[in-house]
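> Here is my input; please provide its structure:
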Amino acid sequence: MERYQLQKIVEDISSTFFGKPFKHQALFNSKLRTTGGRYLLNSHNIELNYKYFEEHGIEELIAIIKHELCHYHLHIEGKGYQHKDRDFKVLLKQVGGSRFCTPLQNVKGKRTATFHLYECTNCKTLYKRRRRVDTTRYVCGKCGGKLNKADN
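Below you'll find the predicted structure:
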């Protein structure tokens, strides 16, 4: 999808569902990773994540555009445009936009949590930790025994 096609879609959705014109720019931002889109307060532009269009199709993109247009029109009118505001929630429900977007299947840069497992040599208590523990300095909290790295 080209930028001018996206601009046309956003303008059409704005006039159809909101009854107001969209006078700023809509564009794809390749740096967005986990969010479907964002409304920029200073420039009033809307940036969208192209990956959502590729993975979920035009329906998901339209729902995201409606969401961002709610921010846009409420902010310009001076009403509550944030997610927590009642004006935003009511307008989003009226136009049928999505409150949250469907998660992407493969998000780059998202790390899975790794855990380190330690076992007491005396009482066999297991300790699961996110960070590595210096076993020469720390001992078991129950019996005071020595800790050893356990097999995961």
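
> CA only for contacts and neighbour counts going forward, please
Fine.

> what about the longest helix seen in the chain, distance to the chain center?
Across the chain, the helix with the greatest residue count (assigned by DSSP state H) is helix 58-77. The chain centroid and the centroid of helix 58-77 are separated by 15 Å under Cα atoms, centre = their mean, to the nearest Å.

> Tell me which helix or strand comes right after that helix.
Going down the chain from helix 58-77, the next helix or strand is helix 86-95, by DSSP states H and E.

> Tell me the buried residues in the helix or strand just after that next one?
The helix or strand immediately downstream of helix 86-95 is strand 116-120, counting by DSSP H and E. Residues of strand 116-120 classed as buried by neighbour count (16 or more other Cα atoms under 10 Å): 117, 118, 119, 120.

> here's the other one to compare against:
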Amino acid sequence: MALLTDRELHELVDSLSRQHFHKPFQDQVQFNFRLRTTGGRYIPVKRVIELNPKYAAEMAGDEFIGIIKHELCHYHLHIEGKGYKHGDADFKKLLKQTGSPRHCTPLPSQPEYKYLYRCKDCGQEYRRMRRVNTGRYRCGKCRGRLMKAEGE
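You can find the predicted model right below:
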């Protein structure tokens, strides 16, 4: 999917809002190029939906539409004064009704992990984005010593 203009993005969000929630989307939606680990976010104070442009560029259209529907759940529940946070029952119920995803899938360009550690005793593997001090930490399964695995 090509990157949309601000007007096209607002029209897409408004059409999805009318189609799935039967209500218009009257506030602001924009791409936020600084988002890294999330597909989008809703800012209640400003009533703004921010979307990660990488999901529009790298993923299939269904994934990006799912992210928009998820953020619209936050938006409409907040406006109605209902529970709009992830743990609220109203939010979970609306996600189910609209077929919105609870979480987005990771981007293909985002690495799964950088470092791989293995327990010397039981062989349990630990994948980490950050380095681990092997002298300080032990295996959570058998309390054995950790070592850096080969082929990282």
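
> coming back round to it: what span of the second structure is the longest helix of the first structure aligned with?
Mapped onto the second structure using TM-score structural alignment, helix 58-77 of the first structure covers residues 61-80.

> what's the mean distance for the matching stretch versus the first structure?
In the superposition against the first structure, stretch 61-80 of the second structure averages 0.6 Å from its aligned positions (mean Cα distance after the TM-score superposition for the first structure).

> List the buried residues in that stretch.
For stretch 61-80 of the second structure, burial by neighbour count (16+ other Cα under 10 Å) applies to 63-78.

> swap in stretch 108-128 of the second structure?
115, 116, 117, 118, 119, 120, 125, 126.

> So for that stretch, first residue to last residue, what's the gap.
Taking Cα to Cα, to the nearest Å, stretch 108-128 of the second structure runs 17 Å from one end to the other.

> Same check on stretch 80-99 of the second structure?
By Cα to Cα, one end of stretch 80-99 of the second structure lies 20 Å from the other end.

> Run through who's touching it.
By Cα atoms under 8 Å, 6 or more residues apart in numbering, the residues outside stretch 80-99 of the second structure that reach it are 20, 21, 69, 70, 73, 74, 75, 77, 78, 101, 102.

> Go ahead and confirm the fourth one touches residue 76.
No. Residue 70 of the second structure is beyond contact range of residue 76, at 10.3 Å (criterion: Cα atoms under 8 Å).

> Need the residue closest to the centroid of the second structure.
Centroid-nearest residue in the second structure, with Cα atoms, centre = their mean: residue 38, separated by 3.5 Å.

> which one is the aligned partner of it in the first structure nearest to, not counting chain neighbours?
Using TM-score structural alignment as the criterion, residue 38 of the second structure maps onto residue 35 of the first structure. In this structure, residue 35 of the first structure finds its nearest non-sequential neighbour in residue 49, 7.1 Å apart by Cα to Cα, 6 or more residues apart in numbering.
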